[in-house]
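Chemist: task: produce atomic coordinates for the following.
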Amino acid sequence: MLALLRPALVLFFVLSLVTGLAYPLLTTGVAKALFPYQATGSLVFKDGKAVGSELIGQSFSDPRYFWSRPSATALTPYNASASGGANLGPLNPALLDAIKTRIAALRAADPGNTAPVPADLVTHSASGLDPHISVAAAQYQAPRVARLRNLPLERVHALIAEHTEGSPHGILGDQRVNVLLLNLALDSAH
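Modeler: Okay, the predicted model is just below:
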């Protein structure tokens, strides 16, 4: 029995070292060498301090800022350790109530805006962590942001255009705007 157990334990420890330690260290080292920005989380810095990541959304509640998509993560919004969607179907009354509440909040923040509310401002993304909004969602919010920041609306639209990203990989998807980067640009423009 010991003759069978010893090789199995040795193989277990060797494979644990290779797959659990050596391989992750090697791939992390290669990633940091080839893609240093991405390998460290695509962090965004302001005045030498990390203020977020380009890859994970943040909650902005101040009406002077562009607001992100609603987050469906547990405990706190944009909680990367609890990524996941709300899993509410289109006929679920809870989803319809949540959408009505979000529309009411958007209308209350900008009562003069009678334009249709873009869907991504009132629905969750699949992960609950989406850092982007559609160009339409950014343009919908532009009058409120411009008014509260005393900026010309044309300047806010220009910032949206400057921060509009193309389709991922140039093939699928719509143009989008990273909310964190746009809000940082707003702070710099003010």
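Chemist: switch to C-alpha atoms for all contacts and neighbour counts from now on
Modeler: Will do.
Chemist: I figured Ile99 hits Asp120, correct?
Modeler: No. If you go by C-alpha atoms under 8 Å, Ile99 and Asp120 don't touch, sitting 10.4 Å apart.
Chemist: ends of stretch 117-137, how far apart?
Modeler: 8 Å (C-alpha to C-alpha, to the nearest Å).
Chemist: ok, the residue nearest the centre of the chain - contacts?
Modeler: The centroid of the chain falls nearest to Pro131 when counting by C-alpha atoms, centre = their mean (2.0 Å). With contact set as C-alpha atoms under 8 Å, 6 or more residues apart in numbering, Pro131 has these partners: 54-58, 68-69, 178-180.
Chemist: one more: Ala39?
Modeler: Ala39 touches 28, 31-32, counting by C-alpha under 8 Å, 6+ apart.
Chemist: the structure of the following sequence is requested for comparison with the preceding one:
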Amino acid sequence: MKAYIIQSIRLTLVLMVLLCVIYPLTIALAGKFSKGKGNGETISKNGKVVGYALLGQSFTKPEYFWGRPSAVGYNAAGSAGSNKGPSNPDYLKEVSNRINTLLKYHPGLSRADIPADMVTSSGSGLDPEISVQGALIQVKRVAQYRHLHEKAVVQLVEQNTRKATLGPEGVNVLKLNLALDQLQEK
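Modeler: Below you'll find the predicted structure:
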């Protein structure tokens, strides 16, 4: 019995060193060789960090493209989904309110034309991208509020579409909105 206890203590110590020291240091070192040097890939405007490429942000002004709804208010510290099932009355009310908001700001849009990602939050609540269709349904509103031609805004969406090798294409909302601001500054 004593031999088993000593083996257990040794194994525990080895695993503690491996998993609490060596593994985290290896991951931190690998992060230093990534794009953001382990601090995340930041997006800057005029030398000032305005966001992170892999974290969604809230855009509510009608002259900007809106991102995917967040169940956690875009709080990266509390990344999570809503845990509400598709038959939950509160969840259905949230989705219905989001649909009504989209229909209010996009009068020519029908309920059937609204992509799911524009009214449902992602599993993390921090999705930085929307579908290409989600961006295209917003073009008319953004162009109208910015006094731009719709073709110019569609072209901007196309330029900011991430081509996918696996999975669907996506549009990073922060990058698209920054490109939109830059277009108007010219």
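Chemist: and the strands in structure 1?
Modeler: Secondary structure of structure 1 by DSSP state E: the strands cover 43-46, 49-53, 132-134, 164-165, 176-178.
Chemist: for the aligned partner of Leu181 of structure 1 in structure 2, which non-adjacent residue is closest in space?
Modeler: Using TM-score structural alignment, the partner of Leu181 of structure 1 in structure 2 is Lys175. Spatial nearest neighbour of Lys175 of structure 2, chain neighbours left out: Asn160 (7.2 Å); criterion: C-alpha to C-alpha, 6 or more residues apart in numbering.
Chemist: got a list of what the residue nearest to Gly170 of structure 2 when sequence neighbours are not counted touches?
Modeler: The shortest distance from Gly170 of structure 2 to any non-neighbouring residue, by C-alpha to C-alpha, 6+ apart, is to Ser131 (4.8 Å). Counting by C-alpha under 8 Å, 6+ apart, Ser131 of structure 2 touches 115, 117, 168-171.
Chemist: tell me how far the aligned residue in structure 1 for Ser131 of structure 2 lies from Val122 of structure 1.
Modeler: Using TM-score structural alignment, the partner of Ser131 of structure 2 in structure 1 is Ser134. Per C-alpha to C-alpha, Ser134 of structure 1 is found 12 Å from Val122 of structure 1.
Chemist: got it, and Ala185 of structure 1?
Modeler: Using C-alpha to C-alpha, Ala185 of structure 1 is found at 24 Å from Val122 of structure 1.
Chemist: and for the match of Leu181 of structure 1, the neighbour number?
Modeler: Neighbourhood size, Lys175 of structure 2 [other C-alpha atoms under 10 Å]: 19.
Chemist: thinking it is in contact with Thr161, fair?
Modeler: No. Applying C-alpha under 8 Å as the test, Lys175 of structure 2 and Thr161 come out as separate, 9.9 Å apart.
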